[in-house]
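Asks: Could you look at this predicted model? Sequence included:
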Amino acid sequence: MKLRAIYLTVLLLGSLLGCDQSDNLIEQEREVYSALINYWPKDTLQNVVLNSESAPFDEEQMARYISSFKYQSTNLTSVKRSLTTINSSSSTLPLPAHEDLQIFAENERTEIFGNPKRSLKSRWETFNKLHPESLSIISLSRVGFNKSASKALVYYSSSCGPLCGRGYMVYLERGFWGWRVIWLENLWVS
């Protein structure tokens, strides 16, 4: 009972202090990323580089990913709509600090992969020279939330070479103890 009273007091103080809704959503997004990163096996984190920027998706591309997502246990219509809307342009991700995670800064990514005159194979060779311990690059979408920010969807891809990659959709729910992964689905493999 005491724990519930503390939780309700914290909620009340947050509303009295006038916490901005957008700041709260950014913090929720950071917590979703943290839950996802903590869900991945520890050895995975030591062998990947995480993009610091989200990739933009056009509505058709995101619609394909969403329609491929088979989790049907709950109504996710508003979450799917939010995921599509927030990912129409790229932006810096509010990533959590994590000791085992390497962040791939946008300027480094552009320097390595941004030159279309070089072959994709050559660009990956450059990446592998600079990050010899890393097996892949993970790119995250921004997080789509329902109106109460209790359900979330995030898309991510793992690229490991010119013709090597996978795409995933992850459904998370927020409970009393925070965000947790409910369903992770592999959407495509290259």
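Replies: Yes, it's here.
Asks: Going by C-alpha atoms from here, please, whenever you check contacts or count neighbours.
Replies: Will do.
Asks: quick one: contacts of stretch 159-166?
Replies: In this structure, residues lying in contact with stretch 159-166 by CA atoms under 8 Å, 6 or more residues apart in numbering are 120-121, 124, 135-138, 157-158, 186-190.
Asks: at 10 Å instead, please
Replies: 48-49, 119-125, 127-128, 134-139, 156-158, 167, 186-190 (CA atoms under 10 Å, 6 or more residues apart in numbering).
Asks: Buried ones only from those residues, please, as a ChimeraX command.
Replies: Here is the ChimeraX command that selects only those of the contacts of stretch 159-166 that count as buried (16 or more other CA atoms under 10 Å):
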select :48,49,120,123,124,125,127,128,134,135,136,137,138,139,156,157,158,167,187
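Asks: In strands, which of the contacts of stretch 159-166 appear?
Replies: 48-49, 136-139, 156-158, 167, 186-189 (DSSP state E).
Asks: Could you provide those residues in TSV, with additional columns for distance to Thr84?
Replies: Supplementary listing: the ones in strands among the contacts of stretch 159-166 in TSV, determined by distance: CA to CA, whole Å:
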residue	distance to Thr84
Val48	26
Val49	25
Ser136	25
Ile137	22
Ile138	19
Ser139	16
Tyr156	14
Ser157	16
Ser158	20
Gly167	16
Asn186	18
Leu187	16
Trp188	18
Val189	21
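Asks: nearest spatial neighbour of the residue most central in space within the chain, skipping sequence neighbours?
Replies: By CA atoms, centre = their mean, the mean C-alpha position of the chain lies nearest to Leu140, the distance being 3.7 Å. For Leu140, ignoring the flanking residues on the chain, the nearest one in space by CA to CA, 6 or more residues apart in numbering is Tyr156 at 4.4 Å.
Asks: another one to put next to it:
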Amino acid sequence: MTRPYTLLLVCLFACFTSCKSVDSSTDLIDEDYRIYSAYLTDFPFYKNVPSAGAIIINDSTTFNPNNIHPTTPWSWVAKLGDRCHYLKNTVSCKRAQDPAWASLFETIKQASSLKQERLFAHKFTVRCPIIMRSQQAKTPSERQGDSLSTHYLFGLSRISFDQNKTRALFFASFYCGGKCGRGELVMLEKVNQTWLLIDTFRFWIS
């Protein structure tokens, strides 16, 4: 009689271990911060974007599916990349046509079901100062003397990777005061062990 109970305990332990590992795998890792940092570092490529005096980031990952209909296909999105559509960058256009992005896009549209993760300023590697939103009001001295620069408030979603973890998609939104802000899908690819911002696809703009 002891053998079935032993087998049951082993199965329960295996299930508990498996479930626990799946949950812990959702925590943000250094690779996530490398991707976020690559995006924030390359952000000034936009035309007419004021210089950033500081980057303010929401304290946890967010998801804002504004203007994204569940049936929107990647084939439609791929044609509207900022670098492809506006800057006529043929490399970005070609990469966006890769069908591998379609499955990632379907995954990221469901990202609202993922739990939020806390973000930490010291884990970002960017040229501009990073201030977490909860600390913004507590650090006026860091922003004094910088009145001519715009401060960007960013929201960053969880990242969707392909199987080989060489492609990444996530949603980002930023607000920079007045009629300045937008929400966009961000596309990055890992080339020679470095994450490169390939293109961004705007879904709303103010």
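Replies: Done, it's in. Nothing here was measured: the structure is a model prediction, and the numbers come from that model.
Asks: Report whether the expected contact of the residue nearest to the centre of structure 1 with Tyr33 is present.
Replies: Yes - in terms of CA atoms under 10 Å, Leu140 of structure 1 counts as a neighbour of Tyr33; the distance is 8.7 Å.
Asks: any common contacting residues for these two?
Replies: 93, 95, 154.
Asks: Of those residues, which is the most crowded?
Replies: Of these, Val154 is surrounded by the most neighbours, 23 neighbours in total, counting by other CA atoms under 10 Å.
Asks: Quick one: map that one onto structure 2.
Replies: Matched to structure 2 by TM-score structural alignment, Val154 of structure 1 sits across from Phe170.
Asks: Can you name the residues that contact that match?
Replies: Applying CA under 10 Å, 6+ apart to Phe170 of structure 2 gives the contacts 35-36, 63, 104-105, 108-109, 111, 156-161, 184-188, 200.
Asks: and the equivalent of Glu189 of structure 2 over in structure 1, what element?
Replies: With TM-score structural alignment as the criterion, Glu189 of structure 2 lines up with Glu173 in structure 1. Following DSSP states H and E, one finds Glu173 of structure 1 within strand 164-175.
Asks: what about that strand, how far off from structure 2?
Replies: Using mean CA distance after the TM-score superposition for structure 1, strand 164-175 of structure 1 ends up 1.5 Å from its aligned counterpart in structure 2, as a mean over the superposed pairs.
Asks: What are the buried residues along that strand?
Replies: Judged by neighbour count using 16+ other CA under 10 Å, the buried positions of strand 164-175 of structure 1 are 165, 167-174.
Asks: how far off strand 136-140 does it point, in degrees?
Replies: For strand 164-175 of structure 1 against strand 136-140, the angle by axes from the mean of the first three to the mean of the last three CA atoms, to 10 degrees is 40 degrees.
Asks: From the chain's centroid, how far away is strand 164-175 of structure 1?
Replies: From the chain centre to the centre of strand 164-175 of structure 1 is a distance of 8 Å (CA atoms, centre = their mean, to the nearest Å).
Asks: And stretch 38-53 of structure 1, by the same measure?
Replies: 11 Å.
Asks: Tell me where structure 2 has strands.
Replies: Remark: strands assigned in structure 2 by DSSP E are 52-57, 130-132, 150-156, 160-161, 167-175, 181-191, 194-205.
Asks: Mean distance of the last one to its aligned residues in structure 1, please.
Replies: Just to be clear, that refers to strand 194-205 of structure 2. With structure 1 overlaid, strand 194-205 of structure 2 shows a mean distance of 1.4 Å (mean CA distance after the TM-score superposition for structure 1).
Asks: sorry, back to before: for Ile182 of structure 1, see how far away the match of Glu189 of structure 2 is.
Replies: Counting by CA to CA, to the nearest Å, the separation of Glu173 of structure 1 from Ile182 of structure 1 is 7 Å.
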